[in-house]
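**Student:** Could you look at this predicted model? Sequence included:
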Amino acid sequence: MTRPRILVVGAGFAGVGCVRRLERRLAEREALITLLSPFSYQLYLPLLPQVAAGVLTPQSVALSLRRSQRHRTRIVPGGVVGIDTAAKVCVVRTISGEFVTEPYDHLVLAPGSVTRTFDIPGLADHARGMKTLAEAVYIRDHVIAQLDLADASDDDAERAARLRFVVVGGGYAGTETAACLQLLTRNAVKRYPRLDPDLIKWHLVDIAPKLMPELGDKLGAAAMDILTKRGIEVSLGVSVASVDDEAVTLTDGRVLPSRTLIWTAGVAASPLIGTLGAETVRGRLVVSAEMDVPGLDGVWALGDAAAVPDLAKGGEGAICPPTAQHAMRQGKAVADNLVATLRREQTHPYTHKDLGLVVDLGGMDGVSKPLGVELHGAPAQAVARGYHWAALRTNVAKTRVMTNWLLNAVAGDDYVRTGFLASKAGTLRDFEYTDAYLTPEQVRLHTGSFRGAVGTGGDD
């Protein structure tokens, strides 16, 4: 008997959750499991703002996929750049730049998302993102570099521009990024006696009429109050009209001299989804409640890349939000349905009631809504950190994060920059390879030998 080949694309919350569940539930003789990911770690994305602020080290939020020797999943270090669903083959660009093919019997698509951008003049060339570990490390370096450059300058206009920071996006990522980095600059400027602390300006901009509307009016107002008391200027109903290397122009006509634009205005499904030619909803792949893709044999999709029906909310067209909470649970649910399919058992629809939302605003501030209970201030921050700590997958990661939190609380930060990408702009296009995907014609050039040989199975 040949063993079915299961390919899991993506090592985020959804992909890793699926693989770990498959390993626990399937005997080695039942299937061959392969995980395809450019990086051999699972990134704990919600803590990236704390990496940028220097509260946590990068290794603390990068959970190694190779640390345990007991896991039998084969890890392929590369990114899937095309899929031939007729031949049941993925085309993978390895980290060395070579193209390899990976045939499958069952494909689990969890490639995650990328930063959502718009056709705004100068955005691609001047905006920085907060979606990857490298971006968080780079932004910390960049912000500290602006303090150094402002300190070295005798030009008042240049100094003011370097000390003005603009964050676009009033969701969780943008709000936490602005809050955490504002604390970084507020504390760091004490080490720069030539700089006037009042020159440091932080702006949070969002086109939406409310800050973090998912939290409700009361907690949204509490978050707004925390930010404004810290001196962060929040502009709602406004977006960016254009940006260059000297200023950010807003849609209300204001021109903000600045050398820093951090773009966190939402996410879009991985461009890989657009190469399939399948039905999508707002860019996310249409799936059933069981998370299989209609019309594509053996293909499952979940997480940020899939429009998974939200049965708990009810209502026609309701889909699960792209949150870590849903991704982790969807990974387990897809694994269970995949096991049931292999064993010819009944599959089950995904349903999960939201446990609440947590937002860590740094220091002793936060806003949280666990199980519908509204909290703000220190209690909310304690809940937020407790939730994130508990959600970390390994005890090693939990120990590192807790140690970092305690060390930062006691000893503070040294505000050291590493010089990471010092000679490059470090913009969105430098970190998110959204143009790396193949056309269907290019994919078929790599998979032609597999056509007509579908269903031959894996190794025995």
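**Tutor:** Structure received.

**Student:** going forward, measure contacts and count neighbours with C-alpha atoms only.
**Tutor:** Will do.

**Student:** in stretch 353-369, what counts as buried?
**Tutor:** Buried residues in stretch 353-369, defined by neighbour count with 16 or more other C-alpha atoms under 10 Å: 357-362, 365-369.

**Student:** now it, how far from the centre of its chain.
**Tutor:** In terms of C-alpha atoms, centre = their mean, to the nearest Å, the centre of stretch 353-369 is set 17 Å apart from its chain centre.

**Student:** how much space is there between residue 170 and residue 259?
**Tutor:** Distance from residue 170 to residue 259, counting by C-alpha to C-alpha, to the nearest Å: 20 Å.

**Student:** who's more crowded, those two?
**Tutor:** Neighbour count, other C-alpha atoms under 10 Å: between residue 170 and residue 259, residue 170 has more, with 27 against 24.

**Student:** Please list all residues in contact with that one.
**Tutor:** Listed by C-alpha atoms under 8 Å, 6 or more residues apart in numbering, the contact partners of residue 170 are 204-206, 208, 211-212, 265.

**Student:** next up, a second structure to put side by side with the first:
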Amino acid sequence: MSRPRIVIVGAGFAGYRTARILSRLTRQRADVTLLNPTDYFLYLPLLPQVAAGILEPRRVTISLRGTLRGVRPVLGEADHIDLDGRIVHYTDPEGGVATLAYDRLVLAVGSVNKLLPVPGVAEHAHGFRGLPEALYLRDHVTRQLELAATSDDPKSAAARCTFVVVGAGYTGTEVAAHMQLLTMDLARRHPLPGGVRPRWLLLDVAPHVLPGMDERLSVSADRVLRRRGVEVRMGTSVREATHDGVLLSDGEFVETRSLVWCVGVRPDPLVEATGRPLERGRLIVDPYLRVPGGAGVFACGDAAAVPDLTNPGTFTPMTAQHAWRQGKVAANNVAASIGIGESRPYRHRDLGFVVDLGGTEAAADPLGVPLSGLPAAAVTRGYHLAAMPAAPNRVRVAADWLLDAVLPPQGTQLGLVRSWSVPLDTASPELARVPGAPEHHLAPGPVKRADIRAEGDS
């Protein structure tokens, strides 16, 4: 008899771990294929440090071929899932169209930028979801400081040195914290004319930074940001974005050339096309991560609405660590469906979360104990080193941290990523570009946070 064909769509936290554990469980007793647009798994929590120049880009990328023995990686992006025919249709990087047949399917396609119909945002803002956006942001910020340094117009120089981050969740808070440190360091080494200094604004409609997290840690992060000079504007949103700046909900117009969109994410639209029941855009699954009515179909990560058995009646939030833990359960249950091991439901124990604020500052609550300052920074970086799934990457990350502690930052542009190659409107461009669309305020999206959970959790 032919071996079962297992296809995993997406190599984010959920998909990568599913593939990694399945390669060990099946031991050549099944054909495991991993479909993903890139040949690497991206460790997202450290992406702000790539933008700030602390880490080299390849430090946070884990090679699929190098770490997934027994798994066949296929480069491509899924376009359509034929659940009746058990076929995945996809497009390869060069535009070719192909298909993958499966006996078991794991949907782990993750999420995309949440784009709201705020006039001008799609054209003038950039998101922060991958390596291209991080590299572009670093170049863009460096370029603005360099252009400001040679400007004869103080007003124009001030606008170029003003940076607006929308969304004070995990990603937005870390981006503002790390990039503010970078720009202040560059400005000290290469003074700007006319007394101009880098200015960072962090906006959110929520009452405090890091909404949904422990209030004590929110207060700690807020205190660090304000002490550094970041203008934290809670209860504030963007009404309109233009080439020259942003109009805030309180009527103030902020002149800027830099708008970073970290409002949140929404499930990849691919799951909507399956025609299966959804919960706020996520595929509803049972506690075993099975899609009801989809023979041999499982879903996990941001694409799945997984029942939270520790809090009946709710679903687990869209976080990286839930995705990582769900990947383990998905692998076990897929293997069980072909006669290897036993199925088990998804449960978790929350041991806290960590937020790196740059330098020796962080916010963390391991085992429910709130920490700040150097102790929190030590816990945060220790956690990331432990969570990194490849030993060579751990060594290189640790080496970069050491070099960053003793050497000055390099304020140079690489010029690898152009503005047009990192559009924000990947989620719903038709919504964002409707002329005369009604005004909306920004609602805080799901928090993508590096929360700590027990390694042995299922």
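**Tutor:** Thanks, I have the structure now. Source: prediction; values computed, not measured.

**Student:** Identify the farthest-apart pair in the buried residues of stretch 353-369 of structure 1.
**Tutor:** Greatest spatial distance among these (C-alpha to C-alpha): 362 and 369, at 16.7 Å.

**Student:** circling back: just give me the closest of the contacts of residue 170 of structure 1 to residue 348 of structure 1.
**Tutor:** Once C-alpha to C-alpha is applied, the member of these that ends up nearest residue 348 of structure 1 is residue 212, at 32.6 Å.

**Student:** What's that closest one aligned with over in structure 2?
**Tutor:** Aligned by TM-score structural alignment, residue 212 of structure 1 pairs with residue 210 of structure 2.

**Student:** Could you tell me whether that match really is in a helix?
**Tutor:** No - using DSSP: H, G, I helix; E, B strand; the rest coil, the assignment for residue 210 of structure 2 is coil, not a helix.

**Student:** Just give me the match in structure 2 for residue 164 of structure 1.
**Tutor:** Mapped onto structure 2 by TM-score structural alignment, residue 164 of structure 1 lines up with residue 162.

**Student:** nearest spatial neighbour of its match, skipping sequence neighbours?
**Tutor:** Closest residue in space to residue 162 of structure 2, ignoring its immediate chain neighbours: residue 199 at 4.6 Å, by C-alpha to C-alpha, 6 or more residues apart in numbering.

**Student:** Tell me how many other residues crowd the equivalent of the one you found over in structure 1.
**Tutor:** Under the alignment (TM-score structural alignment), residue 199 of structure 2 pairs with residue 201 in structure 1. Neighbour count for residue 201 of structure 1, taken as other C-alpha under 10 Å: 20.

**Student:** Next, the contact list for residue 201 of structure 1, please.
**Tutor:** Taking C-alpha under 8 Å, 6+ apart as the test, what residue 201 of structure 1 contacts is 163-165, 231-233.

**Student:** ok, which stretches of structure 2 are helices?
**Tutor:** Ranges of helices within structure 2 are 13-26, 47-51, 64-67, 121-124, 131-149, 154-160, 170-189, 215-228, 320-337, 373-387, 391-406, 429-432, based on DSSP state H.

**Student:** so how far is the fifth one off the chain centroid?
**Tutor:** So that's helix 131-149 of structure 2. In terms of C-alpha atoms, centre = their mean, the centre of helix 131-149 of structure 2 is found 20 Å from the chain centre.

**Student:** now swap in the fourth one and tell me
**Tutor:** Relative to its parent chain, helix 121-124 of structure 2 has a centroid offset of 19 Å by C-alpha atoms, centre = their mean.

**Student:** Structure 1: matching residues for that helix?
**Tutor:** Aligning helix 121-124 of structure 2 against structure 1 (TM-score structural alignment) gives residues 123-126.

**Student:** Just give me the mean distance for that stretch relative to structure 2.
**Tutor:** Stretch 123-126 of structure 1 differs from its equivalent in structure 2 by a mean of 0.7 Å after superposition (mean C-alpha distance after the TM-score superposition for structure 1).

**Student:** now swap in stretch 333-342 of structure 1 and tell me
**Tutor:** The superposed stretch 333-342 of structure 1 is, by mean C-alpha distance after the TM-score superposition for structure 1, a mean 0.9 Å from where its aligned residues fall in structure 2.

**Student:** This completes my enquiry, with thanks.
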